[in-house]
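K.L.:
Using only what follows, build the 3D model:
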Amino acid sequence: MSAAERNEGRLLIDAIDFQVPCRRFTIKANVTRDHQMPVVDEFVLRLLRVVQRIDSRRLAGYFGFTAREMETVLLELVERGLIESDDEDLYLSPKGQDLFKGLTDGELPRLASVESWTEGVWFDLISRNIMTPERFRPVSNLLAIREQLGKRQIPEKFAREAFEQNFHDYARRVRHHPDADRLAIYSVSEVEAGIYGYQPMPAQCTLDLDAKLESSLRLPFAEADPARFRLLSVAATDAWAMLAGPEQSASGAEDYERLTGDSRPARLTRAEAGAAEWAEAFAMTEKDGEPLLFGASYLDHNIARLCDVMTSVADAQQREAASSIIWLRPGGTAWGRTFKVGEGLQRLRDVLRARGASEVQTSAIVPRAVAGNQRKNLRRLFENGCLTPTSFYPSDLEIILIPGVAAMVVLHLDAGRHGVAVGTITTRDRPLRLMERRLTEALSKTSDRLWSAENA
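P.N.:
Below you'll find the model as predicted:
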């Protein structure tokens, strides 16, 4: 197990993407940017500051410039309003003198230029903080945070003041400006309230590997300023706490071992299994070349291992590439509340296409234990979807099958708040054929069809 999967006694077991209710404001602002002036300009101003007054011929002689060269330099400084002249001498203007105010020895005077910004700024309707906008395709499997009563209306005055007060954070975190600390608000000319919508907020679920084996939610978005994002963090944690994992069954462990030949997770299904048994399972991560996978099937490291196995098998096989992916999801409401389901599915598609599959059909099989309002959550991700037959694999068993190539088989164990997924990848021919037969039979029953590409 890599350091990315396990860190400081905590195991990454799931990913969640929240849909946060927001409102967009269009804010027009004039922004000043400090930048270093040309060296010659700087030395002209420094010299004028020391001598106070000097005629242009002596100044040109000091720098070794011709009269025309000196005129070019001075003309630019006059246009910027930094120097002035009378009939005889040049001297610093008040604006030029201001450049040196507050500077310590060795500090360089800097110029400020003004830029016009027109920004679409999203404020969340929970904590009224500025969100980092993302372009994303709305999918119903993400976890929505409900709006709170009385929070929908955000005054334009509030949006203006919040933008001004948090401008440097906005420039750095949202705009990703490389010189955010050199920017400043000169003025805000217009604030206009716009549409309501959602913005995603990624989170991670980790399992504490101490004696309690408790899971918790980590919100990287809020870690920079926990106090400011406290209300949003509480709302996200409450929504996450309401989810439920699949119900653990005795037949799930039996089916898992029968399909994979892997007995390692069996000891973790016992009621008395604690931190010692989990530690022992972590130490047994390899068996006959098949790694023991921890965490949700769609996590990056697990999908990467499945892709590696698919590539190895395809390299060894001299036959037409597989052209379908069948994903039997587990029960409960906690599974798959993230973009990573779609991202993982796309990575599997890409591997098959790289091996010659022109079109890849994707199918989701949903256990009957999943509530009716949750059964079509994957409709935008998979071409086909159906319910499991009445007698089928238990809802704590998950399978990602690439027919004739490989399968990831995952058992969802009763640990933490919503369970922990443990599994392996098998390429053995007999279990693959057994899984393919049962899963394709389930897909062929039109009476249990949830959606299909033909009816999209």
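
K.L.:
make it CA atoms for all contacts and neighbour counts henceforth
P.N.:
Noted.

K.L.:
I'd assumed Gln19 was in contact with Thr147.
P.N.:
Careful, residue 147 is Glu and not Thr. No: look at Glu147 against Gln19 with CA atoms under 8 Å: they stay out of range, at 10.6 Å.

K.L.:
Wait, a helix at Ala60?
P.N.:
Yes: Ala60: assigned to a helix according to DSSP: H, G, I helix; E, B strand; the rest coil.

K.L.:
Would you agree it is in contact with Arg68?
P.N.:
No: taking contacts as CA under 8 Å, Ala60 lies outside contact range of Arg68: 9.3 Å.

K.L.:
Let's see this one next, to set against the first:
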Amino acid sequence: MNKGDGIETFQTNTFGFNLPCRQFVIAAERTRERRLPMVDEFVLRTLHVVRTITAPRLARFFGFEGRDLGIVIADLQSRGLVVVEGETLALHASAKELFRTSDELAPTITVAEPMLADVWFDLVTKHMVGGRGLRNVPHLISLLVRQTLDESEARSSFHDNFREYLRIARGDKSADQWNLYSILDVHPGRYSYVQIGGSEILTLEPAPKLEARLQLDDYDRGGRTRRLTEAMTAELSTRDQAAPSQVSSNEFARLTGKENLGRWTRADATFDLVGWYSHELRSGVEITAPLVGHPYVERNRRLITSLLNEAKLDVDGEDRWDLWWLRPGGARWGATEDLPSTLDSLRSTIRARSKGGTLTTALVCPAAVSLKDAHLFQRIFDRGIHAPVGAAPLALEILIVANALAVVSVMVTLSPSVHIPIGYATIDEDTVKRVAELSRKSSFGSESTRLWPKVARA
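P.N.:
Got it, this is the predicted structure:
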């Protein structure tokens, strides 16, 4: 395959997971070694080398006035670091301990300070996680709580991973300079979630294969990556996706006006993705582009946004446009933070091109998508609609933006176990009009159910 065509691998879907966590508030004391003030350090270093010396001789050595040296010596004596016998000075035994951590005979002192640690532990592996931005994102996939964590376990984990906490939760680049002196108290707090992303990657050689790859760079410690991967893979395996169907393929051809998908279907009913995609890239049509994967994956999102920038958009007197997204069936669709990112990108494009205009978004769910699953996207789309039975093929996906851009995708079979969406994004005016008219007629009928908002917006 030609890597220049970008067809060696494809990202076909993305996922996001809610990893359950629990907070513990830990009161502790930490210590670190610190250098002494310069004058104190050099006096002690001199005494460490010569053992004993008279005060006048030490004053002459440093060029001190007698009164200045007296102030320094009095301070060191009061801190139990110097022994004064007449005019003779010597190190106190405790001062000799100050040199124990230095490679250059530089005395250091141990500084202790209290700290209040807001510590979060994930409830799958019992490891600490960063506490910033924790929240529950309803449309993502929530992992099941697999572990319980009590105060004693939190205390033990914090003790064993104290510097890791400083690096992860506090971003302390000098974490290695600190030591944990004591843990005074541990209080359990609230529950929340940290988000972890992942992708579904299609490789075509030697045979089509879909692989879930999780973004676990920050979690690669010990066996943690393996346990998280197992938990996420298990949850992902319970989520289905729409299967290819002849009904969906026929509707795809009707909407797009492209009847040639059959040309790329082999005798065993598998789809020749490489042949189709290479052919479409060579066609050189700038206003229509082939897509592999759902519209919200990064590569497709960039392409769709770029096309919208070039689309014919009548901005005279208009300040509000509509986005209409018919999602396919299956619980794997849209469980990603790439979905709201795509909407934000399209909103920004409309706002920039219309100098302040707004884009109102609507999600249309096939009848086979449960009301519970449909409502997971209530925070993302302005409106939610439940299509009547038979109005929307499950393996079809349609996106229409401002009646200027259309995306139509359909599920195809690459092997008995690999099904992916392929389709087109276009700003061809006739095609966009065709898609808008044919798809809205069936999906916005009187039998559709408004899910949100319950009262129509003005």
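
K.L.:
Tell me how the two chains score on TM-score.
P.N.:
Scored by TM-score structural alignment, normalised by the length of the first structure, the superposition of the two chains gives a TM-score of 0.82; 448 aligned residues with a CA RMSD of 3.8 Å.

K.L.:
Looking at Glu147 and Gln19 of the first structure now, which is surrounded by more residues?
P.N.:
Neighbour comparison, Glu147 of the first structure and Gln19: the larger count goes to Gln19, with 23 against 15 (by other CA atoms under 10 Å).

K.L.:
which ones are touching the counterpart of the more buried one in the second structure?
P.N.:
Using TM-score structural alignment, the equivalent of Gln19 of the first structure in the second structure is Asn18. Counting by CA atoms under 8 Å, 6 or more residues apart in numbering, Asn18 of the second structure touches 136-137, 140-143, 193-196.

K.L.:
and if you look at Arg160 of the first structure?
P.N.:
Contact analysis of Arg160 of the first structure by CA under 8 Å, 6+ apart lists 27, 188, 191.

K.L.:
Likewise for Gly293 of the second structure?
P.N.:
10-13, 300, 420-422.

K.L.:
was I right about Arg449 of the first structure contacting Cys386?
P.N.:
Yes: assessed by CA under 8 Å, Arg449 of the first structure is found in contact with Cys386 at 4.3 Å.

K.L.:
Return every residue with contacts to both of those two.
P.N.:
Listed contacts common to Arg449 of the first structure and Cys386 are Leu443; contacts here mean CA under 8 Å, 6+ apart.

K.L.:
Give the buried residues for the strand ranked longest in the second structure.
P.N.:
Determined from DSSP state E, the single longest strand within the second structure is strand 9-35. Neighbour-count burial for strand 9-35 of the second structure flags 10-33 (criterion: 16 or more other CA atoms under 10 Å).

K.L.:
Gly344 of the first structure maps to what in the second structure?
P.N.:
Using TM-score structural alignment, Gly344 of the first structure sits opposite Thr342 in the second structure.

K.L.:
swap that for Lys157 of the first structure, please
P.N.:
Aligned partner of Lys157 of the first structure by TM-score structural alignment: Ser152.

K.L.:
go on, Leu207 of the first structure?
P.N.:
Leu207 of the first structure maps onto Leu202 of the second structure when the alignment is built from TM-score structural alignment.

K.L.:
C-terminal to the host helix or strand of that match, what's the next element?
P.N.:
Under the criterion of DSSP states H and E, Leu202 of the second structure resides in strand 179-203. Where DSSP H and E defines the elements, the next helix or strand beyond strand 179-203 of the second structure is strand 209-214.

K.L.:
Sort out which residues of that next one are buried, please.
P.N.:
209-210, 212, 214.

K.L.:
got the residue ranges for the strands in the stretch 251-400 of the first structure?
P.N.:
With DSSP state E, counting those that start in this stretch, the ranges of strands along the stretch 251-400 of the first structure come out as 286-287, 290-291, 293-294, 324-328, 361-366, 384-387, 397-402.

K.L.:
For Gln318 of the first structure, find the nearest of these.
P.N.:
Among the strands of the stretch 251-400 of the first structure, strand 397-402 comes nearest to Gln318 of the first structure, with 16.3 Å by CA to CA.

K.L.:
what packs against that closest one?
P.N.:
helix 250-260, strand 324-328, strand 406-413, helix 429-444 (3 or more CA pairs under 8 Å, 6 or more residues apart in numbering; DSSP states H and E).

K.L.:
Could you check how far Leu323 of the second structure is from Gly189 of the second structure?
P.N.:
From Leu323 of the second structure over to Gly189 of the second structure the distance is 41 Å, taken as CA to CA, to the nearest Å.

K.L.:
Pick out whichever of the two has more residues nearby.
P.N.:
Between Leu323 of the second structure and Gly189, counting by other CA under 10 Å, Leu323 is the more crowded of the two (21 against 13).

K.L.:
before we move on, back to that, of the helices and strands packed on strand 397-402 of the first structure, flag the one that's most buried.
P.N.:
Highest mean neighbour count among these (mean count of other CA atoms under 10 Å): strand 406-413, with a mean of 26.

K.L.:
Which elements pack onto that one?
P.N.:
Going by 3+ CA pairs under 8 Å, 6+ apart, strand 406-413 of the first structure lies up against helix 250-260, helix 300-316, strand 397-402, strand 420-426.

K.L.:
Nearest residue to Phe252 of the second structure in space, please, no chain neighbours.
P.N.:
Sequence neighbours aside, Val410 is the residue nearest to Phe252 of the second structure in space, at 6.5 Å (criterion: CA to CA, 6 or more residues apart in numbering).

K.L.:
didn't the one you found look like it was pressed against Val247?
P.N.:
No: counting by CA under 8 Å, Val410 of the second structure sits too far from Val247 to count as a contact (10.3 Å).

K.L.:
if we can go back for a sec, trace the residue nearest to Phe252 of the second structure over to the first structure, please.
P.N.:
Counting by TM-score structural alignment, Val410 of the second structure corresponds to Leu411 in the first structure.

K.L.:
State whether that match and Thr424 are indeed in contact, as I suppose.
P.N.:
No: Leu411 of the first structure lies out of contact with Thr424 (CA under 8 Å); the separation is 9.1 Å.

K.L.:
re the thing from before, if you map the contacts of Asn18 of the second structure onto the first structure, which are still there?
P.N.:
Of the contacts of Asn18 of the second structure, the ones still in contact in the first structure (both residues aligned by TM-score structural alignment, their matches' CA atoms under 8 Å) are 140-143, 193-196.
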